[in-house]
Every structure is written in C-alpha cells, then in structure tokens.
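K.L.:
The following comprises the amino acid sequence and a computationally predicted model.
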Amino acid sequence: MQAPIEEFINWLVEEGKAAKTVESYSSDIRKFEAYRKDKVVNEEQLLTRFLFVRYNQYLQEQGFAISTINKKINSLKVYNDYLHQSGYVSDNYISLKKDKIVIASGSEHIVTVLSEEEVERFLFYLEDRKKVSYRNRLIGYLLLYTGVRVSELVSIQLDQITMMPPSIQIKGKGGKIREISLRKGAVTLCDIKSS
C-alpha cells in the first residue's frame, strides 16, 4: 500500500518542510514500510503499537547509533500523526517522551567552546589589519558574536543587514527567518562594506 506514504510526502511539501527534511522523513518511512511489509500478515495494518515497538527493537539490534534511531522514531511519530489525522489508523501509537532512547549521561556529544583567553586572542588577531582583511574580520565577528552557522553565514546578502536598528536577518533551517542584533564592531565593519 504505497498511497498513504505518497500522500504523507505531499503533505510534508504542502506544510512547507525543507527539501532535506522531506527527503529524510521519506527515507525513514520507506525503510519502516519495507520492514512492515516483511512482518505483517494483514496488509491493511499500516501501524500498530506492537509493530512500532518491534521495529524499534530491530533498529537497536542492527546497531544504529542512538541519535539515528531517535531520528527514525521522530519521523515515524510525524507519520503516525498524519495517518491518525487522515483516518488511516485509529490511534497515536508513538510517544516521543516515552519512546525516544535516552542517551546515557556523559555520552552526549561534547560541544567545545572558546575560553575567554582564546576569544581575546582571536579578537586581537582580527584587529591586525596587516594580516586580516575587512571581509575576514567581519566573518570572524559574525561567527563569534551571532552564533550563526557557517552555512548561514556564507549565504548572507547585503540587503539582510540593517543599521537602524543594527541587525541581520538570517534564513535558517526550513527557511525560518530570525533577526539577530549586531554588536558595535560588526556594525562598523558592515557599514564599511555596504558603503
């Protein structure tokens, strides 16, 4: 039964999900569907609590990383919500709070941040005009003070920067726009580059 999956994918697109998100959900759901077809006797049974629990166990037995399993669970939860809302199934069988695998304490990905001393050294380096161009100084300031991703930074256009008030509009994941205030050093550099 392919129709509900195709309808689900069309629904994701209509909801304005980013192409990468649609692709990720689609891949996860198609893999679940292959597992389902192999296991269920009743072809009409698109999703049940028992089927989900068995699939979750199967993913763990296959040795997938916890983050990958949780991503797949999240995709299935969205799919389950869609199936329920569309009348294909009678209940929501997945609870993210209950079903997501908790990462053991201490095993989370460690995020490294710059120490105050490293930030100070970096700022002094940025101010060395013999070594650092205006462009690279601006990049340094924006990365340091705004928290933008590199992928967001490289797509910034001049019309996204405003001086009154000093801010920059960033187009993030899923096309969401957020406005970030600019610090004085970055404002000065932006003003130089736009004039």
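P.N.:
Perfect, thanks for sending it. Numbering: from 1, shown residues only.

K.L.:
only C-alpha atoms for contact and neighbour calcs from this point on.
P.N.:
Noted.

K.L.:
and the residue lying farthest from the centre of the chain, which of the three is it?
P.N.:
For the chain, the residue at maximal distance from the C-alpha centroid (CA atoms, centre = their mean) is K130, at 38.4 Å. Under DSSP: H, G, I helix; E, B strand; the rest coil, K130 falls in the coil class.

K.L.:
swap in T162?
P.N.:
strand.

K.L.:
all helices for this protein, in order.
P.N.:
Ranges of helices in the chain, per DSSP state H, are 3-14, 19-39, 49-61, 66-85, 96-99, 116-126, 134-146, 150-153, 184-194.

K.L.:
chain center to the fifth one, what's the gap?
P.N.:
A distance of 19 Å separates the C-alpha centroid of helix 96-99 from that of its chain, computed with CA atoms, centre = their mean, to the nearest Å.

K.L.:
List of residues touching that helix?
P.N.:
Helix 96-99 is contacted from outside by I73, N74, K77, using CA atoms under 8 Å, 6 or more residues apart in numbering.

K.L.:
Comparison target, given below:
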Amino acid sequence: MELEVKDFIHYLKIERGLADNSVMAYKRDINKYIHFLQKQLSVTAVNQIDRDKILKFMYDLNDQGAKTATVSRTLSSIRLFHQFLLKDRILDYDPSLHIETPKKSYQLPKVLNSEEVDRLLSIQPSDPLASRNKAMIELMYGTGLRVSELVQLNIHDLHLLMGFVRCLGKGNKERMIPLGDIAQEALTVYIEEARNQLVKKTNTDALFVNQHGRPLTRQGFWKILKKIAHEKGIKKNLTPHMLRHSFATHLLENGADLRSVQEMLGHVDISTTQIYTHITNKRLKTIYKDYHPRA
C-alpha cells in the first residue's frame, strides 16, 4: 500500500497544487490510517479495505480521545485518498462514501458576568492612558468588535453625533455598529482631552495609539486588558474575545434577537451566532433549578 500512498502524495502536490503544510497533514493522516489497517486488521492491499474497516479505525481514534475536529479532518483525508484511488482506477468503489462526518462539538465560550463587567469598566480617566484604556474597553464591550477590528479603527470611523462606529471586518465587509451612551461619552473624553497628548507630533489617523503616539497593536491591547483585569481583581483568564462573547451573551439575555446580534458581530452564517443561545439556555436552566419550587 506504500506505492498508493506515494502516488496520492504526488497527486496532492502536482495535480492539486496543495501547499506543503496541507500535503504533510494529509500524509500524516493517511500514514496513521494505513498503519492501523496493517497492524490491527492485517490489511495488505487497498482492495481489502471496506466500510467496516474504516469505521473500526474511526472508533479507535475516538477511543484514543481524539477531538471531534481531529476525527472529522482525518475522515476528510481518508475520503480524498479513496476518491484518488477511484479516479486513478486503482479501485472501482469508494468504501468511505456513506460514512457520516461526526457532528462538531461546541465548547461554550466563557463570559464575564455583569458584576465583573462593572469592575472592569470602573476605570477613572485620570490621565491620557487611562482615558484611552476606558474608551477602548467600553467600545469593545459595547460593540463586540474583534481585537483586530478595534486596533484598525481610524478616527474617521467614529460617528459620535450619529452614534455609530464603522468597522471593516473579515473579508473587508463593512458594518455599522451602534454606540451606547457610556461608550460615546468615554470616546468623546478620549478624543477631546487625551488622544492629542498621546499622538503629539506623530502623523497618524489611528484611533487608538500607544504612549509613543504609534498605532496600538493587538498584542499591546492584550497586555493592557490583562493588566487592568488583574488590577480589578478579575480571576478569569480575560481575553479580548471574552469581551466579544460577553457582549453577545448579555444582549441575548436581555431580549435582543439573534439576527441583530449576528449583524453586529459580523457573522456571515447565523449558525455561528447560535452558539450564544446555548449559553443563555444554560443560564435559564440554572435559574429555573435555583428558583422554581418544583425544580
């Protein structure tokens, strides 16, 4: 079976033109698959492979504790391998044809509760950097921006009088997100009283800058957020994405509809946004269990 695997790798490189990393990933999956067939099931030729043998390999992966994503990716590699064997007429059937891909398991995102949000946002704008920090975090929690979207904002992307921020998301798709009163106030203070002091003579349109007047980076924001969380006594491993998760979850908990949240988050597919309904449903079950006399 080594020859078929070698031909398959050649096919991926030459005919499919896949990148080296992709080819190596396929090679690892197929080598593991073939090794199992040879050692555990005494398979010596590809024409001995059937659906039952593939399923035994998949069950073995599962027994070893492989994640659902790993099992799904491996099955995709096996399918492509057997499609190649069929295409090159090495086999006249595809034993992987009707094997279902395992359903993806979602890990519920961690979020801040309302009390933790209040603590995080209790920043006093006592100096230019503190004013910037408060404006950034209020904006991120108030809009659900990704950290990459936040640090790429220009001063012209803010429309404070209209109460919107313009954002370019994934795939350069533009969206307009409403600003709450508190975020607007924090941003106004930052722009009118602090930003010029930080920018100094630097020529930049970046909305948020570091202490040297240069555009803030993702890593820079991450460090600032970690430092503030530590100072405010927040024990959770706070990340920029946790603020985004908190934004979506708190909106849904307070009655927002899923389609509006999808639009504000910039999700192309609503199924991506539906992960947050699991969080709110879980919370409802907890409330029911804690407070209903018949629970």
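P.N.:
Thanks, I have it. These numbers were taken from a predicted model, which means no experiment stands behind them.

K.L.:
picking that back up, out of the helices of the first structure, deepest packed?
P.N.:
helix 66-85 (a mean of 19; mean count of other CA atoms under 10 Å).

K.L.:
Alignment lookup: I275 of the second structure to the first structure.
P.N.:
Aligned by TM-score structural alignment, I275 of the second structure pairs with nothing in the first structure.

K.L.:
I'd like to check which residues are in contact with the residue lying closest to L189 of the first structure once chain neighbours are set aside.
P.N.:
In space, and not counting its chain neighbours, L189 of the first structure is closest to L138: 6.0 Å by CA to CA, 6 or more residues apart in numbering. By CA under 8 Å, 6+ apart, the contact set of L138 of the first structure is A186, L189, C190.

K.L.:
related to what we said a few turns ago, mind checking how far the alignment partner in the second structure of the residue farthest from the centre of the first structure is from K134 of the second structure?
P.N.:
Under the alignment by TM-score structural alignment, K130 of the first structure pairs with S126 in the second structure. Going from S126 of the second structure to K134 of the second structure by CA to CA, to the nearest Å gives 10 Å.

K.L.:
what does E174 of the second structure give?
P.N.:
Distance, E174 of the second structure to K134 of the second structure, by CA to CA: 25 Å.

K.L.:
likewise M242 of the second structure?
P.N.:
Relative to K134 of the second structure, M242 of the second structure is positioned 17 Å away (CA to CA).

K.L.:
try L91 of the second structure
P.N.:
L91 of the second structure sits 64 Å away from K134 of the second structure, going by CA to CA.

K.L.:
For the residue nearest the centre of the second structure, give me its contacts.
P.N.:
Here the mean C-alpha position of the second structure is nearest to the C-alpha of H241 (CA atoms, centre = their mean), at a distance of 8.0 Å. Contact analysis of H241 of the second structure by CA under 8 Å, 6+ apart lists R146, V147.

K.L.:
in what helix or strand does H250 of the second structure lie?
P.N.:
helix 240-253 (DSSP states H and E).

K.L.:
After that helix, which helix or strand is next? Please name it.
P.N.:
Proceeding N to C from helix 240-253 of the second structure, the next assigned helix or strand is helix 258-265, under DSSP H and E.

K.L.:
Now do the helix or strand just after that next one: which elements does it pack against?
P.N.:
The helix or strand immediately downstream of helix 258-265 of the second structure is helix 270-273, counting by DSSP H and E. In terms of contacts (3 or more CA pairs under 8 Å, 6 or more residues apart in numbering; DSSP states H and E), helix 270-273 of the second structure is packed against helix 258-265.

K.L.:
Where does the helix it packs on end up in the first structure?
P.N.:
Counting by TM-score structural alignment, helix 258-265 of the second structure has no counterpart in the first structure.

K.L.:
any idea how far that helix is from the chain center?
P.N.:
Per CA atoms, centre = their mean, the centroid offset for helix 258-265 of the second structure relative to its chain is 16 Å.

K.L.:
Against which helices or strands is it packed?
P.N.:
Packing partners of helix 258-265 of the second structure (3+ CA pairs under 8 Å, 6+ apart): strand 174-178, helix 240-253, helix 270-273.

K.L.:
What residues sit buried inside the helix or strand that the last one is followed by?
P.N.:
Of the helices and strands lying after helix 270-273 of the second structure in sequence (DSSP H and E), the nearest is helix 275-291. Buried residues in helix 275-291 of the second structure, defined by neighbour count with 16 or more other CA atoms under 10 Å: I275, Y276, T277, I279, T280.

K.L.:
Great, nothing more from me.
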